[in-house]
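Trainee: This is a predicted model, with the sequence first.
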Amino acid sequence: MTTPSIYNNLTQLGSNTALPESPEQAVLESVPNPELEVDYLVRFTAPEFTSLCPLTGQPDFAHLVIDYIPDQRLVESKSLKLYLGSFRNHGAFHEACTVGIGRRLIAELAPKWLRIGGYWYPRGGMPIDVFFQYGEVPKGVWVPEQKVDGYRGRG
């Protein structure tokens, strides 16, 4: 099978790539949108997202849902996975992580629309949910609910 030329510039896909030391060092790669004539939604779900509390260094856990409507570029999923994984050693509050991920994707992709829901598990006995949105949904695009239940504890 020959590799289409739109993938020639990718540096992480198809190779053993180490987890970046930090989100700033992570490389987010993209490819041209092959469906420019149609508006559609792309969803990434990261149910085991981890970062560190910037004050205590203790781990924080979240279920992230990233929805975007691409314009010219699509994020390459392995690079997104590595970028999200780089937060494991990164100290930041929930709001900074969630909004920062959204802003980085906007800077790299210039999507028509993007939203990210960060459903954080309890810290100090209280879960924190953080939501960030950019742009307006183009007419006619189906945007499903994120449907992540709020934290209920056991059972």
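Mentor: Arrived safely. A quick note: this is a predicted structure, and the numbers were derived from the prediction, not measured.
Trainee: okay, CA-based contacts and neighbour counts for the rest of this
Mentor: OK.
Trainee: Using the three-state scheme, assign the residue nearest the centre of the chain.
Mentor: Geometric centre of the chain, nearest residue: residue 66, 5.2 Å, by CA atoms, centre = their mean. Reduced to three states with DSSP: H, G, I helix; E, B strand; the rest coil, the structure at residue 66 is strand.
Trainee: Pull up the gap between it and residue 124, please.
Mentor: 26 Å (CA to CA, to the nearest Å).
Trainee: In the longest helix seen in the chain, which residues are buried?
Mentor: In the chain, taking DSSP state H as the definition, the longest helix is helix 94-109. The neighbour-count check on helix 94-109 (16 or more other CA atoms under 10 Å) flags 94, 95, 97, 98, 99, 101, 102, 103, 105, 106, 109 as buried.
Trainee: Comparison target below:
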Amino acid sequence: MNTDEPRDMPLHLGQQSSLPSSPEEAVLDYVPNPRPGALYTIRFSAPEFTSLCPVTGQPDFAHLVIDYAPGATIVESKSLKLFLGSFRNHNGFHEDVTVGIGQRLFEEMQPRWLRIGGYWYPRGGIPIDVFWQSGAAPEGLWVPDQGVANYRGRG
């Protein structure tokens, strides 16, 4: 749920908040970048992300890694947690879910750069990894490996 009216305070920070019923209803909060002149990377890892298969309705599991170089704002972590949790009852293909999360964060927050890696656990015996980034990383930005190994099953 996007609103055109700016809020003075984050909606969720310091408040009791319920899990949104859908990603569209989730409100992401952004706060001022505490180091606006610095070029740095912020990473969020969500190793227990879930959504639903749009065909079978069965749960899909992924390890999401979101890296970004902030601009004027940073995403408030509690609102991000609630946004990601809202996908638990959301039907979507891996590609749509992963890219959609990255694009929404990029469009709303307007960071200098953003990438997302969606490392999905096997469906039908095939793991699917989905990657999206807003463009080339700014020169001089430290961009570490996302650190998620290829799926090896029990081997």
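Mentor: Everything's here; your move. Only a predicted model underlies this, so the values are computations on that prediction, with no experimental measurement involved.
Trainee: Got a TM-score for the pair?
Mentor: The TM-score (TM-score structural alignment, normalised by the length of the first structure) is 0.93; 149 aligned residues with a CA RMSD of 1.2 Å.
Trainee: Report all helices and strands that the helix or strand just after the longest helix of the first structure contacts.
Mentor: Per DSSP states H and E, the first helix or strand lying C-terminal to helix 94-109 of the first structure is strand 113-123. Under the contact definition 3 or more CA pairs under 8 Å, 6 or more residues apart in numbering; DSSP states H and E, strand 113-123 of the first structure sits against strand 59-69, helix 94-109, strand 126-135.
Trainee: Comparing stretch 42-50 of the second structure with the first structure, how large is the average distance?
Mentor: When the first structure is superposed, stretch 42-50 of the second structure averages 0.2 Å from its matched positions, counting by mean CA distance after the TM-score superposition for the first structure.
Trainee: In the first structure, which residues correspond to that stretch?
Mentor: Counting by TM-score structural alignment, stretch 42-50 of the second structure falls onto residues 42-50 of the first structure.
Trainee: Measure how far the matching stretch is from the centre of its chain, please.
Mentor: 7 Å (CA atoms, centre = their mean, to the nearest Å).
Trainee: got it, and stretch 74-90 of the first structure?
Mentor: Going by CA atoms, centre = their mean, where stretch 74-90 of the first structure is centred and where its chain is centred differ by 7 Å.
Trainee: ok, now stretch 51-64 of the second structure?
Mentor: On CA atoms, centre = their mean, the centre of stretch 51-64 of the second structure falls 16 Å from that of its chain.
Trainee: first to last residue in it, what's the distance?
Mentor: For stretch 51-64 of the second structure, the end-to-end distance is 12 Å (CA to CA).
Trainee: Report the angle between the longest helix of the first structure and strand 59-69.
Mentor: 40 degrees (axes from the mean of the first three to the mean of the last three CA atoms, to 10 degrees).
Trainee: I'd assumed residue 68 was in contact with residue 45 of the second structure.
Mentor: No - Residue 45 of the second structure is beyond contact range of residue 68, at 11.9 Å (criterion: CA atoms under 8 Å).
Trainee: which one of those two has more residues nearby?
Mentor: residue 68 (25 against 15; other CA atoms under 10 Å).
Trainee: Wait, the more buried one touches residue 42, no?
Mentor: Yes - using CA under 8 Å, residue 68 of the second structure makes contact with residue 42 at a distance of 5.3 Å.
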